[in-house]
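Enquirer: one predicted model, sequence on top.
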Amino acid sequence: MRSNAATALRPDTAPAAAPWQPVCTRRDLVAGSGVVALVDGRQVALFYLPAANGQTLYALDNRDPKSGANVIGRGIVGHLAGELVVAAPLYKQHFRLRDGACVESPEQSLQAWPVRFNGDAVELRPPAAD
């Protein structure tokens, strides 16, 4: 009998990445701040930073892991130790925009979502399952 493990490692049988989903337009974003979109039943906070070097659009889960409230999109965006972060409104912990890691408490990290502009459309792709 042939092992399924060998088949699972072949690139031509790898699961396809989830498709990009349009969630809003560039006009819906607020420069230097967050807005929230509902994607597959999850709230996602979108941050548009047109003055940032390189990447200008970030997406993180909107649910604060410490309080359980959906408030991350209302957080204050800024810099901390050379990183772009959002400060959670309730307990003020800082999450890196690039990967959702909490600066003060790594166990409180947020899921970062792949996000991009496609023309003026803002598109998200569900993150890969761990």
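Expert: Okay, I see it. Residues are numbered from 1 along each chain as shown.

Enquirer: going by C-alpha atoms from here, please, whenever you check contacts or count neighbours.
Expert: Fine.

Enquirer: which ones are touching the closest residue to E104 other than its chain neighbours?
Expert: Distances taken as Cα to Cα, 6 or more residues apart in numbering put Q93 closest to E104, at 6.5 Å, once the chain neighbours are dropped. By Cα atoms under 8 Å, 6 or more residues apart in numbering, Q93 lies in contact with A87, C102, V103, E104, S105.

Enquirer: repeat that with 10 Å
Expert: Each residue near Q93 by Cα atoms under 10 Å, 6 or more residues apart in numbering is listed here: D64, K66, G75, V85, V86, A87, C102, V103, E104, S105, Q108.

Enquirer: and here is the other one:
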Amino acid sequence: MSAVLQTWTDICAVDDILPGTGVCALVEDRHVAVFRLQVADGDRFYAIDNVDPKSGASVLSRGLLGNLGERVVVASPLYKNHFDLATGECLEAPEQSVRAHGVRIDAGRVNVTLAG
């Protein structure tokens, strides 16, 4: 069994993403939305595909962040579908779910690795 090597892409400095917002980044030719949320114990970062599957537009990074129950979500600015930031699941139409990607902070920089 061989280990799969993850490729991390440097996106930006942590402070380049305002708390409660997202940015779009190009990672290996894929549009990725990266979000920063402030929580009681610090910041949390999430990354999902940026393309809204219903419209095909690269807009999810501009959606509104919030919670539906225990789930942290972004609402698409076009059709208002909610995407779980941890899993990429579309709550209204699971067949329109997107991929969730790995995020890490390394020396004050936001890094993303694409999901398999």
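Expert: That came through fine. It should be emphasised that the depicted structure is a prediction, and the values quoted were computed from it without experimental measurement.

Enquirer: TM-score for this pair?
Expert: Between these two chains, after superposing, the TM-score reads 0.92 (TM-score structural alignment, normalised by the length of the second structure); 116 aligned residues with a Cα RMSD of 1.6 Å.

Enquirer: if we can go back for a sec, now, of the contacts of Q93 of the first structure, which are buried?
Expert: Neighbour counting with 16 or more other Cα atoms under 10 Å marks D64, G75, V85, V86, A87, C102, V103, Q108 as buried within those.

Enquirer: from those residues, which land in strands?
Expert: If you go by DSSP state E, those have V85, V86, A87 in strands.

Enquirer: of those residues, just say which sits nearest to G41 of the first structure.
Expert: V86 (22.5 Å; Cα to Cα).

Enquirer: corresponding residue for that closest one in the second structure?
Expert: Here V86 of the first structure is matched to V74 in the second structure, going by TM-score structural alignment.

Enquirer: now do the SS call for A5 of the first structure.
Expert: Recorded secondary structure, A5 of the first structure: helix (DSSP: H, G, I helix; E, B strand; the rest coil).

Enquirer: what sits against it?
Expert: With Cα under 10 Å, 6+ apart, A5 of the first structure has no contacts at all.

Enquirer: aligned counterpart of C102 of the first structure in the second structure, please.
Expert: So, by TM-score structural alignment, C102 of the first structure is matched to C90.

Enquirer: burial count for the counterpart of Q111 of the first structure in the second structure?
Expert: Mapped onto the second structure by TM-score structural alignment, Q111 of the first structure lines up with R99. For R99 of the second structure, the neighbour count with other Cα atoms under 10 Å is 18.

Enquirer: which element is the closest residue to R99 of the second structure other than its chain neighbours on?
Expert: In space, and not counting its chain neighbours, R99 of the second structure is closest to G88: 5.1 Å by Cα to Cα, 6+ apart. Using DSSP states H and E, G88 of the second structure falls within no helix or strand.

Enquirer: could you export the contacts of Q93 of the first structure to TSV, including columns for distance to W20 of the first structure?
Expert: As requested, the contacts of Q93 of the first structure are exported to TSV (distance: Cα to Cα, whole Å):
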residue	distance to W20 of the first structure
D64	25
K66	29
G75	26
V85	25
V86	24
A87	28
C102	26
V103	29
E104	32
S105	31
Q108	27
